[in-house]
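>>> sequence plus the predicted model coming up.
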Amino acid sequence: MGSASAVSVRGWLLYGAMALLWGIPYLFIKEAVDSYSPPAIVAGRTLLGALVLLPLALHRRALGPALRAWPWVLAFGAIEMAGPFVLLGHAEQTLSSGLTGLLVATVPLFAALIALLRGDRGVLSRWRSVGLGIGFVGVAVIVMGPGLAVADPSRALVAIAEVLLVAVLYAIAPFIIATALKDVPSIGTITLALLMVGAVYLPIGLLTQHEVPTLRSTLSLVALGILCTAVAFLGFFALIREVGPVQAPLFTYVNPIVAILLGVVMLGEPLSAGLVLGFPLVVLGCWLAATGGRLRRRPLAADALPPV
């Protein structure tokens, strides 16, 4: 991130806001799945987010360029939103919100691997390679370590696989933004993608919703759509304008801390020994894999849009 003097007070406030806004979704998802089906959560979250962003997208005339590139916008929405949102909802029916947030934080590891497959030899530097190894060891410690509090271990392994798949999808999506959609305004891409995903999932959500939602779950769903989707994306765009696209994603290293602390304090989730031991390994590994051990890193395509 460079020296503290390089970041304005507004920049630090935006960093703090983003660390919170993209650290709390796992808490809200955990609450929402108590009475909403995962597809209903996806429909509600995306349509609420789209309704908030739509006036801004129209004001900036950003929907036209996005509509002209609609196949790629749809692909981005499927990879960044449709798949991950429903997988996270299903996984959190089994896993704690803190563990889910930490597993999603492996995105930089998969992003580095994808960059390597794309021919970016920079990911083979010594410290990046060390970071990849440390990060995946941390995941193994969490998954196979002592104290993983789940009633059904086999179901937990499936849920963990779902979350790791989410991390892979989150790592892939920014490459679409950085290549096929690089000339499309971001607010147009995000708004149209949310509308498309919401339209697809609305009938599925209605068909799979078999119980009357509780007030607590409904408030969590509203918070997901407004705070963790619409407001979070607006905050992220403001952060990029303030500190640039290279430094902006660094707040993602704080997100799992927020997710774990909120899970423990708000939901009474246990801290397993494996989670305590694996957590610092995952964060260290992700940081090394993404930065090569430097406080100021060169841009990667995966920096275009961190996960939410």
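Perfect, I can see it now.

>>> from here on, contacts and neighbour counts on C-alpha atoms
OK.

>>> break down the chain into its strands, ranges please.
Assigned by DSSP state E, the chain shows no strands.

>>> in it, which helix has the most residues?
Secondary structure of the chain read by DSSP state H shows that its longest helix is helix 153-178.

>>> structure two is appended below for comparative analysis:
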Amino acid sequence: MSGVPGRTYAGIRVGVLALLWGSTFLWIKLALDGLSPVQVTLVRCALGTLTLTVLLFGGRRRLPQGGATWRHIVVAAFFCNALPFGLFSVGEQTVDSGVAGVLNATTPLWSVLIGLAIGTERGLRPVRLAGLLLGFAGVLLIFAPWQQSGLASWGALAIVGAAGSYAVGFAYMGQHLVGKGIPTISLSTAQLLAATGLTTLMVPVGGLETVHVHPKALIAVVVLGVFATGITFHLTYRVIADEGATNAATVGYLLPVVSVGLGAVVLDEAFSLRVAAGMVVVLVGVGMTRRQKRAAAPEIMQNPEGGDPRIVEAQHAEQHAEQDAEQDAVK
């Protein structure tokens, strides 16, 4: 597919991805009306695992082999799934879904700092340093610590912690999982499976609360697990295979806009000029930190889409697309 129809189709698919990803925070908010944060996280991971398992075996793939690989998968699942998913659910008990989406977009900023700490960043060019400082200034503007009734709460800190957790997980995946010849669908399925197991361990702590089953919460958690966590993985791989990682990365810059818009329209969340200004500053800062030399392949461990592990895995898919095609031909 090429020309105007091809570009139109690509634009529609990018829009669908942005809507699914950006709606994650809305579904979490709605699910919390009937479930505890631990319950939301567990059901989300379990449904996402089930969805990817169907895709895995439907594509005649299998889970990764080897104890060493699985140890790395468990660590990645903790930092990229179990911990941030849980922190987002905890945070959204007190923070609007739209603001959660904006704070989630700070992940690339934390990735730059972690890259400098572990040596994957060879220093910062002025434009990226300015972007880093500008991004954190935007976060400060959103938090408004000078206001006693501002967003500087434990909930907001939990969400920022989730964004930082993503960054740690991406760096770990870049060093121990990405580029090892394992199909991406196998890694993502195994990772969500491990995350489900890790979250299950937390059930005695916060998962035994009474579940208030009602249609809104039930629908929200199902959509969150199946579509926002499972199906979106598969759609991302298709974008990577057809259009490359760069186009897929651009989706991430739409996520805060989607989350804020859905929060305001569906949940009637307040949207002040200060938060709007902070969102713009964060996105500009993130965009500046993403300005880099194209030859820098190790930059995969940064999160170009602003907070979700799916882009990192999607970049992995691009690297191994030809290898997977050859394996299919052999079969």
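Received, thanks. These numbers were taken from a predicted model, which means no experiment stands behind them.

>>> about what we covered before: the longest helix of structure 1 packs against which elements?
helix 70-77, helix 83-91, helix 97-104, helix 107-117 (3 or more Cα pairs under 8 Å, 6 or more residues apart in numbering; DSSP states H and E).

>>> of all the ones you listed, which one is nearest residue 254 of structure 1?
helix 97-104 (10.0 Å; Cα to Cα).

>>> run through the neighbouring helices and strands of the closest one.
helix 25-32, helix 153-178, helix 255-267, helix 273-291.

>>> please identify the most buried of the ones you listed.
Neighbour counts (mean count of other Cα atoms under 10 Å) averaged over each of these peak at helix 25-32, with a mean of 25.

>>> against structure 2, where does that one fall?
On the basis of TM-score structural alignment, helix 25-32 of structure 1 is assigned to residues 24-31 in structure 2.

>>> how big is the offset of the matching stretch relative to structure 1?
Compared with structure 1 after fitting, stretch 24-31 of structure 2 deviates on average by 0.4 Å (mean Cα distance after the TM-score superposition for structure 1).

>>> wait, residue 89 of structure 2 sits on residue 39?
No. With contact defined as Cα atoms under 8 Å, residue 89 of structure 2 does not reach residue 39; the gap is 9.3 Å.

>>> how about the contacts made by the closest residue to residue 33 of structure 2 other than its chain neighbours?
Excluding the flanking residues, the one nearest residue 33 of structure 2 by Cα to Cα, 6 or more residues apart in numbering is residue 217, at 6.0 Å. By Cα atoms under 8 Å, 6 or more residues apart in numbering, the contact list for residue 217 of structure 2 reads 30, 31, 32, 33, 34, 35.

>>> how about those residues in JSON lines, adding distance to residue 256 of structure 2?
Output for the contacts of residue 217 of structure 2, formatted as JSON lines (distance: Cα to Cα, whole Å):
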{"residue": "30", "distance to residue 256 of structure 2": "18"}
{"residue": "31", "distance to residue 256 of structure 2": "20"}
{"residue": "32", "distance to residue 256 of structure 2": "20"}
{"residue": "33", "distance to residue 256 of structure 2": "22"}
{"residue": "34", "distance to residue 256 of structure 2": "25"}
{"residue": "35", "distance to residue 256 of structure 2": "24"}
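
>>> and which of the residues you listed is nearest to residue 177 of structure 2?
Using Cα to Cα, these come closest to residue 177 of structure 2 at residue 31, 32.0 Å.
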